[in-house]
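Asker: coordinates only, sequence not included:
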């Protein structure tokens, strides 16, 4: 198996004006998506670099509320990524993180709001009532947007073309089921996790066969897979 580099793990990218949705996730050997409740416990330093590089490639990052809370998310910062990564975006602004949620139960004092260079977006289903807590999130810098059919459609309407989906497992599974993902990055970590952790992908309602575009490994024993999702 070939050794890995960031450019080979990311692979070819489309022009910035062309829409592309990529999803990224990490898994134990037996298909668990986290260790002690957090996906960061599974990944290697190169896996973290890949995540940051794809964030810099993207126009926005899409993630579910539960993942933001459980992973203690921080925003995307201007100093993340090496020279090669920054060249993927040219001089584009730092991408925002977009949270899709049916509730607004996020701590406005968390580092998700304070440790970022770009205010986050919150996507809620149509006719969701903006509560007093929601107004606290707006005061912390978040903008709240309603969507009707699809959160991805809403992001496209806001001008975002390159979208990175970071999880959790239910969000990625739902988007795969809908045929909304173009590329899937999977890191298989050298762990067997027997505790009651979430599975890699959940909520998939269709059987899908993916096309393997690239595979590699690092010195920490992680295997990196990049798939093209057949439409």
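Answerer: Here it is on my side, so go on. Bear in mind the structure is a predicted one, so any value in this text is a computation, not a measurement. Numbers count the residues shown, from 1 in each chain.
Asker: only C-alpha atoms for contact and neighbour calcs from this point on.
Answerer: OK.
Asker: mind checking the SS state of residue 48?
Answerer: Recorded secondary structure, residue 48: helix (DSSP: H, G, I helix; E, B strand; the rest coil).
Asker: tell me the contacts of the residue sitting nearest the centre point of the chain?
Answerer: Ranked by distance to the mean C-alpha position of the chain (C-alpha atoms, centre = their mean), the top residue is residue 166 at 1.6 Å. Contact analysis of residue 166 by C-alpha atoms under 8 Å, 6 or more residues apart in numbering lists 23, 24, 25, 61, 62, 63, 172.
Asker: Just to be sure, it is in a helix?
Answerer: No. Assigned with three-state DSSP, residue 166 falls outside any helix and is strand.
Asker: any idea how far it lies from residue 118?
Answerer: 17 Å (C-alpha to C-alpha, to the nearest Å).
Asker: And here is the other one:
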């Protein structure tokens, strides 16, 4: 386990790398550059998924309370990730349940463009992020959504039997110059990008908290045996209040055979997994 200590000097340097004004050097191997360097230095498409969860893998109580799961250092880490990307993606459930601002408040740096996937046009347009004066908001809907009258940049994408295609989502963002992307939630949204083999790194921040029940952080398509599970290479960081697993998903994707071994899910369960994407 590596102890993460991000000084003001290191963070300023990472922001400079993000802007292309500086570059990583091979001999630099401190934990801050190992963890955040791949995000800051990415120039082509880079997708980071982030989950903050309890020891028992929960991200909220059964009633939906998720505000105090991550400790203070876990929240700072999340805000660093936001500051290093171009856009942060959340699903409609996250907006309805958490009313997030998706801004950078705990660190210095730019606020990312906020992207909400609302396939069926379930939001009212009165939600806080549409009116808080923060970073621009992009709302992504299915081409059959009933309403596009929102105070945001609305993008309509073709909706297939399994919902929106994550590739299409990233393509439309790249056309707007948003190539470094953080997929922040919820569980179904993160799962869609992982299932599509689009996530480069997965950050799982674990807080010393036991909830006992409630939703889990990632809801992937079920598998029948553990030998078909993802087993990514991972570096572990002590953040302070939380422990972070930095999982490299893309490197091992070619050797994973879990998709061909997956359990057949009933049609109604499959529909539920992808209902809002």
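Answerer: Now that the structure is in, tell me what you want to look at. What you see is a predicted model, and the numbers here were worked out from it, not measured in a lab.
Asker: can you give me the strands in the first structure?
Answerer: 20-27, 60-64, 97-100, 121-125, 143-147, 162-167, 183-188, 210-217, 223-229 (DSSP state E).
Asker: So which of these is nearest residue 8 of the first structure?
Answerer: strand 210-217 (7.8 Å; C-alpha to C-alpha).
Asker: tell me which residues in the closest one are buried?
Answerer: 214, 215, 216, 217 (16 or more other C-alpha atoms under 10 Å).
Asker: and the angle from that strand to strand 223-229?
Answerer: Put simply, strand 210-217 of the first structure runs at 160 degrees to strand 223-229, going by axes from the mean of the first three to the mean of the last three C-alpha atoms, to 10 degrees.
Asker: Just the helices from the first structure, written as ranges.
Answerer: Per DSSP state H, the first structure carries helices over the ranges 6-10, 45-57, 65-70, 83-89, 111-114, 132-139, 151-157, 169-177.
Asker: Format these as JSON lines; extra columns: distance to residue 188 of the first structure and mean neighbour count.
Answerer: Formatted as JSON lines, the helices of the first structure follow (distance: least, C-alpha to C-alpha, whole Å; neighbours: other C-alpha atoms under 10 Å):
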{"stretch": "helix 6-10", "distance to residue 188 of the first structure": "13", "mean neighbour count": "16"}
{"stretch": "helix 45-57", "distance to residue 188 of the first structure": "10", "mean neighbour count": "21"}
{"stretch": "helix 65-70", "distance to residue 188 of the first structure": "19", "mean neighbour count": "17"}
{"stretch": "helix 83-89", "distance to residue 188 of the first structure": "23", "mean neighbour count": "15"}
{"stretch": "helix 111-114", "distance to residue 188 of the first structure": "27", "mean neighbour count": "17"}
{"stretch": "helix 132-139", "distance to residue 188 of the first structure": "35", "mean neighbour count": "16"}
{"stretch": "helix 151-157", "distance to residue 188 of the first structure": "27", "mean neighbour count": "16"}
{"stretch": "helix 169-177", "distance to residue 188 of the first structure": "15", "mean neighbour count": "21"}
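Asker: Count the neighbours of the nearest residue to residue 192 of the second structure once chain neighbours are set aside for me.
Answerer: Nearest residue to residue 192 of the second structure, sequence neighbours excluded (C-alpha to C-alpha, 6 or more residues apart in numbering): residue 166, at 6.8 Å. Around residue 166 of the second structure there are 17 other residues, counting by other C-alpha atoms under 10 Å.
Asker: re earlier: aligned counterpart of the residue nearest to the centre of the first structure in the second structure, please.
Answerer: In the second structure, residue 166 of the first structure lines up with residue 184, judged by TM-score structural alignment.
Asker: Distance of its match relative to residue 3 of the second structure?
Answerer: 24 Å.
Asker: ok, now residue 99 of the second structure?
Answerer: In terms of C-alpha to C-alpha, residue 99 of the second structure sits 32 Å off from residue 3 of the second structure.
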